[in-house]
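J.: generate coordinates for the sequence data below:
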Amino acid sequence: MFQLCENDLKACNSLINESTTQTSNSQPIVRFNSNGTLKIVQFTDLHYGQNPDSVGPEDDFNSTKVMRDLLQMENPDFVIFTGDQVTGDKMYPNVTEYIHMMLKPVVEKGYKWASVYGNHDSAPNVSRSEILAAEQSYGDLCYTKQGNARIEGVTNYYIPIYGPQKDNATTATENPVMIWWFFDSRGGRTNKSKVPAYVHDTAVEWFRYENRNLQAQWGQLPSFVFVHIPTREYKDMQQTISSNKLCSGLVDDNVTPQEQNSGFMKAVLEAGGVMAMFVGHDHGNSWCCPFKTIDICYNRHTGYGGYGEWTRGARVIVLNITDIGNHTNYVRLETGEITDVFPPKER
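T.: Next up, the predicted model:
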C-alpha cells in the first residue's frame, strides 16, 4: 500500500504539485463549442497487430474503416481510446507502426484524442512508453500523457474541460466546467514478469489527493472516469441487470474485472462529482447502469482484432453546458444504427 501521503505531508504535497504540473501544458485547452455542446466518441479494444501472418492485416484494415466511418457519421469534438489499442502479446517489435495506423483516421481529420492503455498494450516486444511516444509524436492533437512517473501504470492523468470561449477569457481568468480522469488498469507482461491488472494503490491515492487539490482550487466539478478493465462492481451489476429497467445495452459476455480491489471504485464514489465511468475489455458487453451515485458503462468493441463477432461500433457521449449532469450516451454501430441508448426511456 502506498503510504506517502499518510507518512510524509511534505512529500505528498510534492507529489500533488508534480502531478499538477505534468497535467498542464501549452496545448490548446479542450472547450465546449460556442453552442454549448461537446461530443465524445470512444473507441475500445481495437487490437491492431493481431495475427500478422494470417487475418491480421485484413482485420486492421476493417478496424480503420470502422473508425473512419463512425467519425464521419458523428463528427465528434474529441476522441477517447479506452485500451487494448494493440495485441502486444502477438506482435513483433514494431508497435509504433500499428499506432500510426490506428491514429490515421483521427489525425487526417484533425481530431483531438486521449488514451488509456489496456492489458494487451504491454508485452515483451511492446511497452506502454513506446505507444505513448508514438501518440505524442502528433503534437497538439494528442492529449495522452503520463501524469506522474512515480505512479504505477502510465496513463494516470486528467484533462480539465472549459466552457465556450468568451471574449478576452483565458485559463488564468476562468475555471474549468468539468474534469476527465484517465486511469491505467495495467496488466500484460514485461520482459521480466506478468503485470497485475488493476488500478494500483498509488494511482488511487494520487487521485484522492489530486481531486482534493482541484476541489480546493476550482470547487467540486462534474467529471468522467475512463479506464480499460472494469471494477468488480460491474460483475455484481451484471448479475441483476436483466431485471433492472434503469439499465440499457448489450449483455453478451462475462465480466472479467480488475484482479485486485485497491479501493478504486470507493475512491471514485467518495470523490464527489464523478458522473460516470467508462470501460472496455469485455467485448460482448456494451451496457450502462446507474450504480449508487454514478453511472457505470461499457464502451462498444470497435476493432476487428480481438475475440468475438459482435457488430462493431463506438459509444458516443453528448454533453450540453447548460445541463452537464444530464448527459446522454448511445452506441453508434458500423452499420449506422444507433443502439444501447442511455438513459433508457423508461428511466
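
J.: when you work out contacts or count neighbours from here on, use the C-alpha atoms and nothing else.
T.: OK.

J.: list the buried residues in stretch 62-72.
T.: For stretch 62-72, a neighbour-count test (16 or more other Cα atoms under 10 Å) marks 62, 63, 64, 66, 67, 68, 69, 70, 71 as buried.

J.: return the subset of those residues lying in strands.
T.: The strands, defined by DSSP state E, take in nothing from the buried residues of stretch 62-72.

J.: in TSV, list those along with distance to residue 189.
T.: What follows is the buried residues of stretch 62-72, written out as TSV (distance: Cα to Cα, whole Å):
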residue	distance to residue 189
62	27
63	25
64	26
66	29
67	28
68	31
69	33
70	32
71	32
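
J.: let me see the contact set for the residue nearest to residue 130 when sequence neighbours are not counted.
T.: Sequence neighbours aside, residue 96 is the residue nearest to residue 130 in space, at 6.9 Å (criterion: Cα to Cα, 6 or more residues apart in numbering). By Cα atoms under 8 Å, 6 or more residues apart in numbering, the contact set of residue 96 is 130, 131, 134.

J.: out of those, which comes closest to residue 49?
T.: Within the set of those, residue 131 lies nearest residue 49; the separation is 13.0 Å, counting by Cα to Cα.

J.: tell me if the closest one really is in a strand.
T.: No: the assignment for residue 131 by DSSP: H, G, I helix; E, B strand; the rest coil gives helix, which leaves it out of any strand.

J.: and it, how many neighbours?
T.: Other residues near residue 131 number 21, with proximity taken as other Cα atoms under 10 Å.

J.: which ones are touching it?
T.: If you count contacts by Cα under 8 Å, 6+ apart, residue 131 has them with 95, 96, 99.

J.: can you pull the buried residues of stretch 189-198?
T.: Neighbour-count burial for stretch 189-198 flags 189, 190, 195, 196, 197, 198 (criterion: 16+ other Cα under 10 Å).

J.: could you dump those into CSV and include distance to residue 298 and secondary structure?
T.: Compiled in CSV, the buried residues of stretch 189-198 are given as follows (distance: Cα to Cα, whole Å; DSSP: H, G, I helix; E, B strand; the rest coil):
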residue, distance to residue 298, secondary structure
189, 24, strand
190, 27, coil
195, 23, coil
196, 21, coil
197, 18, coil
198, 17, coil
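
J.: ok, of the residues you listed, which one's closest to residue 21?
T.: In terms of Cα to Cα, no member of these lies closer to residue 21 than residue 198, at 25.3 Å.

J.: and the closest one, how far from residue 80?
T.: 20 Å (Cα to Cα, to the nearest Å).

J.: do residue 47 as well
T.: Residue 47 sits 15 Å away from residue 80, taking Cα to Cα as the criterion.

J.: so which of those two has more stuff around it?
T.: residue 47 (29 against 21).

J.: was I right to think the more buried one contacts residue 81?
T.: No: no contact is recorded between residue 47 and residue 81 when judged using Cα atoms under 8 Å, the distance being 11.5 Å.

J.: to compare with the earlier structure, here is another sequence to fold:
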Amino acid sequence: MMLLPNLIARFLATASLLAPKLTSRLAKPVLRLDCNDEFHLAIFSDLHYGEEEDGWGITQDVNSTRVMNNILDYEVPDFVILMRPLVERGLKWASTYGNHDSQYNLSRHALFDEESKNSVSYTQHASKTLGITNYYLPLYPSLSRSDCESPVAILWFFDSQGGAPFQADADSEEIPDWVTPDIVSWFVAERKVLAEKWGPLPSLAFVHIPPTAFLTV
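T.: Just a heads-up that it's a prediction; the model follows:
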C-alpha cells in the first residue's frame, strides 16, 4: 500500500491555486485525494494466472485470488494498480502490460478492448508509441479544497512490451522486452506539456519490466 503524505498533499494543493483549470481526459470520475488528503494504492504485479491449467496452476490461481481479496478487504484502497489485468470487485483500477500480455493466442489489442468495456477500468491507450498502455492519470485534491480542479500529482503508466506477436509464425521475432526510446520520447514531450500547464508535479510511475537505464543508476 502507498499513500501521498498529508504534508506534501497539502503543500501541493495550495501551490495548485496558481494553475489553470483542467478538463478531464476521462469520461468517468477523476481520481482524487480523500478528505484527509490521502490516496491509497494497492499494487499487484506479475500475477501469472493461467499457468499449468491441468496441474499446480489451478491451486496457485486460487491462492493468488484469496491473498488479493484479503489484502483488498483489509486495506480498502482508493485505487488498484495491476501490472497484469484482473477484473475483480467494483474498485477503480488501471493496468500496464508486460511480457506475458502478447502471445500466439493472446492479442494485446484485444486485451485492451476488453478492459475498456469495464466501467471502473482507467486503463488507456493515449500515445502513438509502440505498446498499448502508455498513458497518465492526474490525481486531484479533495472536493473540499477551494481549488479542486488542478492536479496535485501524476500517475504514469508504461508498456514494457515483450512476448510474441499474436498468431505469428513460430520463427517470428519476439516483441522488444523493454520501454523503447519512442516511449521515452513520448513521456518527455507529455511531461513538458503538463509542466507548462500546471507547473512541476510529483509523479509515480508503473511499469512491469524496468527500463535498462535503471541498471546504471
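
J.: can you give me the helices in the first structure?
T.: Here the first structure has its helices, by DSSP state H, at 4-7, 9-23, 56-74, 95-107, 128-136, 201-218, 232-238, 264-271.

J.: any chance of these in a markdown table, plus distance to residue 341 of the first structure?
T.: Converted to a markdown table, those look like this (distance: least, Cα to Cα, whole Å):
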| stretch | distance to residue 341 of the first structure |
| --- | --- |
| helix 4-7 | 41 |
| helix 9-23 | 32 |
| helix 56-74 | 15 |
| helix 95-107 | 24 |
| helix 128-136 | 31 |
| helix 201-218 | 30 |
| helix 232-238 | 17 |
| helix 264-271 | 24 |
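
J.: for residue 285 of the first structure, find the nearest of the ones you listed.
T.: Taking Cα to Cα as the criterion, helix 232-238 is the member of these that comes nearest to residue 285 of the first structure, at 9.7 Å.

J.: was I right about residue 215 of the first structure contacting residue 221?
T.: Yes: A contact is recorded between residue 215 of the first structure and residue 221 when judged using Cα under 8 Å, the distance being 7.4 Å.

J.: those two: who's more crowded?
T.: Of the pair residue 215 of the first structure and residue 221, residue 221 is the one with more neighbours under other Cα under 10 Å, namely 18 against 15.

J.: what do we get in the second structure for the more buried one?
T.: Matched to the second structure by TM-score structural alignment, residue 221 of the first structure sits across from residue 201.

J.: residue contacts, the closest residue to that match other than its chain neighbours?
T.: By the measure of Cα to Cα, 6+ apart, the closest residue to residue 201 of the second structure outside its immediate chain neighbours is residue 153, 5.3 Å from it. Counting by Cα under 8 Å, 6+ apart, residue 153 of the second structure touches 138, 139, 140, 201, 202, 203.

J.: show me the contacts for the fourth one.
T.: In this case it means residue 201 of the second structure. When contacts are taken as Cα under 8 Å, 6+ apart, residue 201 of the second structure is in contact with 152, 153, 154, 195.

J.: what does the first one correspond to in the first structure?
T.: Using TM-score structural alignment, the equivalent of residue 152 of the second structure in the first structure is residue 177.

J.: and that match, how many neighbours does it have?
T.: Taking other Cα under 10 Å as the definition, residue 177 of the first structure ends up with a neighbour count of 20.

J.: ok, it touching residue 159?
T.: No: look at residue 177 of the first structure against residue 159 with Cα under 8 Å: they stay out of range, at 11.1 Å.

J.: excluding its backbone neighbours, what's nearest the residue mapped onto residue 187 of the second structure from the first structure?
T.: Residue correspondence to the first structure (TM-score structural alignment): residue 187 of the second structure is matched to residue 207. Nearest in space to residue 207 of the first structure, with sequence neighbours left out and distances taken as Cα to Cα, 6+ apart, is residue 267 at 7.8 Å.

J.: what comes into contact with stretch 6-26 of the first structure?
T.: The set of residues external to stretch 6-26 of the first structure that reach it, using Cα under 8 Å, 6+ apart, is 4-5, 145-148, 157-159, 206, 209-210, 213.

J.: try stretch 66-83 of the second structure
T.: Outside stretch 66-83 of the second structure, the residues that touch it by Cα under 8 Å, 6+ apart are 1, 39-47, 91-98, 206-208.

J.: and the buried residues of stretch 189-198 of the first structure, which two are furthest apart?
T.: Of all pairs drawn from those, the greatest distance, 15.5 Å, lies between 190 and 198 (Cα to Cα).

J.: so can I have TSV of the contacts of residue 153 of the second structure showing distance to residue 214 of the second structure?
T.: Rendered in TSV, the data for these read as follows (distance: Cα to Cα, whole Å):
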residue	distance to residue 214 of the second structure
138	25
139	26
140	29
201	22
202	19
203	17
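
J.: report the buried members of these.
T.: 138, 139, 140, 201.

J.: grab the nearest non-local neighbour of the first one.
T.: Pointing back at residue 138 of the second structure there. If you skip the residues right next to it in sequence, residue 138 of the second structure has residue 154 as its closest partner in space, 4.6 Å away by Cα to Cα, 6+ apart.

J.: now do the contacts for that neighbour.
T.: 136, 137, 138, 139, 201, 202, 203, 204.

J.: not counting sequence-adjacent ones, nearest residue to the last one?
T.: For residue 204 of the second structure, the nearest residue in space outside its immediate sequence neighbours is residue 155; the separation is 5.0 Å by Cα to Cα, 6+ apart.

J.: so how far is residue 202 of the second structure from the one you found?
T.: Distance of residue 155 of the second structure to residue 202 of the second structure, given as Cα to Cα: 9 Å.

J.: and what of residue 134 of the second structure?
T.: The gap separating residue 134 of the second structure from residue 202 of the second structure is 18 Å, by Cα to Cα.

J.: one more: residue 92 of the second structure?
T.: Residue 92 of the second structure sits at a distance of 21 Å from residue 202 of the second structure (criterion: Cα to Cα).
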